[in-house]
Structure formats: C-alpha cells, structure tokens
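Colleague: let's see this in three dimensions:
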Amino acid sequence: MQGPAVFMELSLDEQAQELRRYFKSLGAEISEDKSPKGIEDDLHKIVGVCDVCFKEPNEADVEAILNSIVSIMVSIPLERGENLILAFSQRLTKAPGPKLSMVALQSLWRLYNNLESNSPLRYHVYYHVVELAARVGAVREVFTGVDQLKREFANCPPSNEQMQKLYRVLHQVLKDQNSELAAKVMIELLSTYTDENASHAREDAIKCIVTALADPNTFLLDPLLSLKPVRFLEGELIHDLLSIFVSEKLSSYQNFYKNHKEFVHSQGLNHEQNLKKMRLLSFMQMAETNPEISFDEITSELQIEEQDVEAFIIEVLKTRLVRARMDQAARVVRVSSTMHRTFGLPQWQQLRTVLLAWRANVHSAHEAMNAVAATQLEYAQQQKV
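Modeller: Modelled structure (predicted):
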C-alpha cells in the first residue's frame, strides 16, 4: 500500500488526482481519473470516501491527508458548498477513538477558521466541531461563552432554528462539565423563542429549570420565571417547584417533596442537595429584613441542629451571597449585606431610596466643600489686606 501523498508545489487539480490515487490504494471505491466536470466534482468524490484514511496507523499521516482536502476546499469557489461542507464534517465525526477524533477536530477547526466570516457554511462546520470537541473533552477550547458564540456569527447570523439546535448540543455537553455555563446556554436557548412558538419549547424549558435547580452555584432563579417558554409551564409541578426555589421557604419545599417525591427524583434532582440549596436561599430571605439573626431563629427556621449552625454560616459566607459576621458569644449573626432572591418592585423602590440618599449625601458634601473653600479664600484675602 502506498503512503500518503505529498502535495508540495502541486496544482489543485494535481492534488485532487493524488488524493484519488491515495484513497483508491486504501480500497476506497473511487476512480483515479480526473473528473471532466472539474475540481469541485473531484472534491465531492474525494470527500465521499475521505473517512477511509482513518485506517492509517499514523495520526500524522491522517492529519496531512485531511489538511490537504481542507486546503483545496478553501481555495476554490464552491457552488454546492453547503452539501460538500456537510458531507466532509459528517465524515470527520466518524473518526474512531480519541486520537483520530482529535486529528479530525483539528482539521475541522482549521476549515472553520479559514472560511470567510460572512459565510453561512461556518455554522455547519462549527456544529460538528462541537460534536467532536465533546468527544475528546475539548469543548471549552472552542466555546467559552454565549457572548463569544454570538461574536463568531456576527457577520452571518444563523437562523433561530439553527441556533436552537446548537444551543441544545452545547447544553447536553456542558451539563455534566460546567453546570453554570450549561444553565446560561439553556437560558439563551429559551430566549430565542417568541410568543408564537414558546409553547413548543416545553422540553427545553423543563431542562432549563432542572439544570438551574441542580446547579450548586446558581441562586438567582427569578429571571427564569419571565422566560416565555417557562411561563407556558404554569400550573405544572415543575413550575411550582421553581416558584418555591424563587421565593418560598424551606418548609414549602419539604411539603412539596412529601407530596411529590417520585416527581422530584424523576427529574434527576437530588433531595439532599435541594434541601441544602433551600436552606441557603431561605437564609438569604431572612437576611434581607433582619440585620441580626439569632442562632435560635436559624435552628428553628432552617431546621438545623444547634451544633451545625456555625458550619452552616461558614457555607453561606463561602457563597458570597451574604456578607455577615458571627458572634458566637452572643449567638447571633450580624448581616451587613445580602443578595436578593427576587428583584421586583419592592427591591427597585429600595434601590431608589438608597440612590436618592446617596445623591443627597454627595450634594451635602459638595456644599460643605464649597463652604470650606469660600472660607479659605476669604481668609487669604484678609491676610493680604
């Protein structure tokens, strides 16, 4: 069997013919003869058998062949570009094993970065890049966040349906690796739905809620209730559960769990983790209106043993949701600030009051400084006289 072709200083037609010969030598059903229809037809036939190169024992040889195909692909105008790009991407996702999958990923990523920024083909390549990256644990190398993803397609935005498909695969990959980022992706997915089609996003909305509830670092859940697909779930158990985490106390969750144990477990949620999160959220709610919370109130309201109170407060402080100081001697927690569980009209009014007071203080300080400056100026003039 002959080795992989070398394409230094060959024309595109010659490269294509060498690739034909190479793939035929590996047993692929392809003619060695050049296509009378031109280089694009040659490329279609080569792409149709390109996954045969995965038989090569040396990953470097596979990479050289795939990169040769990419170099031809980005060097010619493609009248049937979408079908060709899709076929090539799908072939590469068939790469067996982690090593060859990584080689395929690198070649596909090279193709993606060599396509024009306004090319609609970039979306199709990127989708399969994510699939391959997921297989080799390298998703964070190609996806760092929703904002970065929007910038990638700023010059040629995909359709809503295409972005929804991409967000779903990203969420599936990230949910076990980075639950916080997965939740952001799912929220972005739900935001692509309108009033007209929000009712069709039921499955996505449920996944979004479950991901957010299960994420140990997500505590601000109120924004989910405003998402159109989530609003369509009102009256269902999953929406009731979300509402409890948004604004109700630990006792409400316990009653819900008592009546709907099977439902909670069917969603893949862990009851003990739910209890832990609800205790943190309930403490946040207590801290909103109580600058000083006694240990007795904590044990009663959050159903924590007295010997576990200090450990619980340490966990609260680690989240940075609440800024507080423990006074073990007085058996109280003194709260200096807390994040609000919900941010509605009362919170906006409170913020307005704080900002008005701040503005008044700044105005007073400004007037005081003017008075001091005027006094100093008058004193200086008197001294001259």
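Colleague: can we go C-alpha only for contacts and neighbour counts from here?
Modeller: Fine.
Colleague: can you give me the neighbour number for Gln285?
Modeller: 19 (other C-alpha atoms under 10 Å).
Colleague: I'd say it and Phe343 touch.
Modeller: No: if you go by C-alpha atoms under 8 Å, Gln285 and Phe343 don't touch, sitting 11.9 Å apart.
Colleague: go through the chain and flag its longest helix.
Modeller: Using DSSP state H to define each element, the chain has its longest helix at helix 345-384.
Colleague: buried ones in that helix?
Modeller: Buried residues in helix 345-384, counting neighbours by 16 or more other C-alpha atoms under 10 Å, are absent.
Colleague: same question, stretch 30-48
Modeller: So, applying 16+ other C-alpha under 10 Å, buried residues of stretch 30-48: 30, 32, 34-35, 39-40, 42-48.
Colleague: contacts for the helix or strand encompassing His128 next, please.
Modeller: For His128, the element it lies in under DSSP states H and E is helix 121-135. Residues from elsewhere that reach helix 121-135 (C-alpha atoms under 8 Å, 6 or more residues apart in numbering): 81-82, 85-86, 89-90, 93, 98, 101-102, 104-105, 108-109, 111-112, 115-116, 139, 141-142, 153, 158, 166, 169-170, 173.
Colleague: could you also give me the structure for this second sequence? I'd like to compare it with the first:
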Amino acid sequence: MRIVAIVDASFEEQIQEVAAFFSRSRPEAERDEFIASFQPKSSAASAESTAAAEAKDGSEQPKEDAAQQVPLDERRALIEKLVAEIKDAGEGSDKDVEGAHNLLVSLIVDAFEGEEGKESELLSKIISVLSKTGSAEKNAVKYRVLSNIFNFLPPTSPLRYTTFNALLTFAASNDELELVSPSLLLLPQWLAQWQISEAQKEQCLASVSKVLNENGGDGEDQKKAYGFQLLYLRFLSSQQTSVEKAKEVAEKVIADAIRLPSIFDFEELAQIPAVQALKGSPAGDLLAILTEGSAADLKTWLGNNKSEAQRLNIPEAELDRKARLLDLAGLCAQSVSKEITYEQIAKTVGVSEEDVELWVIDVIRAGLVSGKLSQVNKSFRVYRSTHRTFGKEQWHALEERLVEWQSAISNILGTLSKARPAAAASASATKGAPAPGQNAASNGERISVA
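Modeller: Got it, this is the predicted structure:
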C-alpha cells in the first residue's frame, strides 16, 4: 500500500515552491532565473488564454484541474530537471528542509506512478545526496527525511533496501548508530518483505554485522552485534553459498565471539549448520572445547594450534580466561543451593586459594553465577549458575533436583499435618481458662455482696 501525501495546491505552485527552496543554494543573482525555469509552459499558455477570454467577454473563466493544466510528460520533465539540479540538502531551517523534500518526494511518486524504474532512479539520487556527509548541524533533519522516504515507500519496495543502507552508512559515518538501533529489530521482517535478491539480503546482513562490530560500544551493543552475526551466519547456512565463504564467515564469528568479553554462551553458535561443518577443523575443535571441554583441553589445543590462534586473531589470555570461568561455572552448576570450598574452586580453576575470591568475583560479574562468599568458612554458597549446554545430562540433573524438592516439601507438609491436631487440642484446653495470676473478677465475672 502506497502512502499518499495530500497537498492542496496545483502542480505549478508545488514545483515552484520546491524550486524556490533549492534556489537558496545558488548565488542570489541566479535565483529568480532558476525558479522561472521551472514554470510549466502549458500553465503559462493556459493562463494567457484564460486572461484573453476574460478580457474579451468580461466574464471570469473557470480554472481547470491542476493535473490537467500540466500534461504528464511536462510534469515528469520538470521533476527530472529539478532533481538533477540538487547537490545538497538545501539551506534553511530543519522545517524548511524536511518540508521541501517531502513535497518533492510526493511529486515524484505521483508523476511516476507505474514507472518504478524512473521513480527509483530519482529517489535514489535524493537518497544519495542526503546520505553524503556535510554539516553536522543538518544530520538530524537528514535522518528524518531519509526515514520519511523509507516510510513513504510501499513495504515491498526494493528502494526501502537502498534507503535503509543509506541510513545505516550515514549513522555509522557520524558515530550515531543509536539513531537506527531501534529499527534493527525489525530488519528480519523487512528482509522478508522487500522484493530484493538473496544476494542483496546477504549483503544487507553482512553490512549490519560489520557496522555493529566495528562501532560496538558497551556490552549490550556487543551482544547486539553478535546477534546479527548469528543471523547472518544462519542466512548463509540456508542459502547455496560456497563452502569456502561459509567456512570463512563461520570462523570469523567464532573468533569474534571469543574476543567479546561479554559472550560466554556458545551453544547457539555451535548449532548453526555452517559452524557444524567446521567439525574436525582447528576452529571447530576450539568451539567444542568452549561448549563442553575444559581449560586443560584448551591447553592441549593451544599446544597443537598456536598458529591457528594467531591466524584467527584470538588472544590466548582471553581464551584462557573464558575457559577457566566456564569451568568454574560448570562446578557451580553441580552445586546449586550448596556450598563449595575454596579448595575445590582452586583445583577447578587451576589457581592458588589466595586467588579464589578474585575468580569468583569475576565469574559473578560475567553473569554466569550468583552466590555468597564466606571468608570465615572459606566457601562459596551457590544460588544460581549457568550451564554451557543444556542437554540430556542437564535435564537428568534437573529432574533429580525436582525430586529432592518434592521430597523436602512432602516432609514439611507431613510435619505440619502431625503438628496441627496437637496445636488444636492445646488451644481447646486453654480456651476459657483464666490466665496465670488472673482471678475470676478479672476474667469477666461479677461478685455481688449482700
């Protein structure tokens, strides 16, 4: 469905208004001539004819419909000429800039309805001009105009893809990704709607992943970037992409995930077909260690694949840290609602007991575990812990815990049911009896004296 802009003015008035706005970018001596060059010839001829008729018989002639006064071919020619003259966003207030562009887009869409190729060409020119870097003070209105164009287009329009890419690139070049971040959540839905090729969809996801990865800020931004990398990798897995390309992207995502300090959940990544195809390769084996291996396994891998770690640009220190924290989280996952000693933690992480508290604090900050340290007892009580993977073994452990909880609750209910009759009997025996030290009068009875 196309959004239609309703403007209560003739084509001549509209094209002159837009021309007058863009004339501000020209030398003052040229402005009048520039505006006059967009005077429709048919309108001028019609005006002269009407004036002659009125002068002849003295009566006012009815004005024809604006669209009929200016033939379609002439309207299109004037619009093309005007778009060709646009070199920048224009001068004036943000309100003026936005209004002029909205009106011009409306004119293009109205005049070139049914001519998608030409309409796309003209709108693409405007999008290209707006997405050029320039005065930072005009960035906000440029974003609004580009967003207006995006929303003006039908949901299936391929030009939405072009507009989105322009917005993304412009925001990234100005270090203002927060302006487009909320829209990224809708990108999968948009990609399903846009009438573009699979190659263009792949390119769009690759661009978003690259921009977010290069411009990532805090932990949340990094996780968002990683999420789009997973989306891109899944898309490649669903397409007839070359094996080498899928392998290259999969290895890059694995390396990026390891480098990102806030990423510890590798199970989702490991389940993507393009990643599973790496099984048996150094990168595939490394991911397997992080999902189900140990720091000791990592040490062995590094001994055999030191050059691979360098090729993937993965710092060994970050690899070692993640492996140890995941080992510690695994130990805690086996002891939820229980206490584990400093000695157990030191043995699992491979450090001295003096360093245990630092590692526990680190694993808590990573969001893998929650609990309470006891320096007096040299123990750590686990409240919650994250599993690396959740498979058959974890389901079995969960079942055992549920059975334990059920048994404990049954014992509590049994104790309460036994205590209830005794409590009721005690209450009946004491009902109505004076409290210790209380006499009959104070118990509410009257004593009469004759």
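Colleague: what's the TM-score once they're superposed?
Modeller: With the length set by TM-score structural alignment, normalised by the length of structure 1, the two chains reach a TM-score of 0.77; 361 aligned residues with a C-alpha RMSD of 3.8 Å.
Colleague: need the buried residues of stretch 30-48 of structure 1 in JSON lines (columns: secondary structure and distance to Asp296 of structure 1).
Modeller: Rendered in JSON lines, the data for the buried residues of stretch 30-48 of structure 1 read as follows (DSSP: H, G, I helix; E, B strand; the rest coil; distance: C-alpha to C-alpha, whole Å):
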{"residue": "Ile30", "secondary structure": "coil", "distance to Asp296 of structure 1": "80"}
{"residue": "Glu32", "secondary structure": "coil", "distance to Asp296 of structure 1": "85"}
{"residue": "Lys34", "secondary structure": "coil", "distance to Asp296 of structure 1": "85"}
{"residue": "Ser35", "secondary structure": "coil", "distance to Asp296 of structure 1": "85"}
{"residue": "Ile39", "secondary structure": "helix", "distance to Asp296 of structure 1": "80"}
{"residue": "Glu40", "secondary structure": "helix", "distance to Asp296 of structure 1": "78"}
{"residue": "Asp42", "secondary structure": "helix", "distance to Asp296 of structure 1": "79"}
{"residue": "Leu43", "secondary structure": "helix", "distance to Asp296 of structure 1": "75"}
{"residue": "His44", "secondary structure": "helix", "distance to Asp296 of structure 1": "75"}
{"residue": "Lys45", "secondary structure": "helix", "distance to Asp296 of structure 1": "76"}
{"residue": "Ile46", "secondary structure": "helix", "distance to Asp296 of structure 1": "75"}
{"residue": "Val47", "secondary structure": "helix", "distance to Asp296 of structure 1": "71"}
{"residue": "Gly48", "secondary structure": "helix", "distance to Asp296 of structure 1": "72"}
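Colleague: just send the residues you listed back as JSON lines, with distance to Gln17 of structure 1 too.
Modeller: Below are those laid out as JSON lines (distance: C-alpha to C-alpha, whole Å):
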{"residue": "Ile30", "distance to Gln17 of structure 1": "11"}
{"residue": "Glu32", "distance to Gln17 of structure 1": "7"}
{"residue": "Lys34", "distance to Gln17 of structure 1": "6"}
{"residue": "Ser35", "distance to Gln17 of structure 1": "9"}
{"residue": "Ile39", "distance to Gln17 of structure 1": "10"}
{"residue": "Glu40", "distance to Gln17 of structure 1": "12"}
{"residue": "Asp42", "distance to Gln17 of structure 1": "8"}
{"residue": "Leu43", "distance to Gln17 of structure 1": "10"}
{"residue": "His44", "distance to Gln17 of structure 1": "13"}
{"residue": "Lys45", "distance to Gln17 of structure 1": "11"}
{"residue": "Ile46", "distance to Gln17 of structure 1": "9"}
{"residue": "Val47", "distance to Gln17 of structure 1": "13"}
{"residue": "Gly48", "distance to Gln17 of structure 1": "15"}
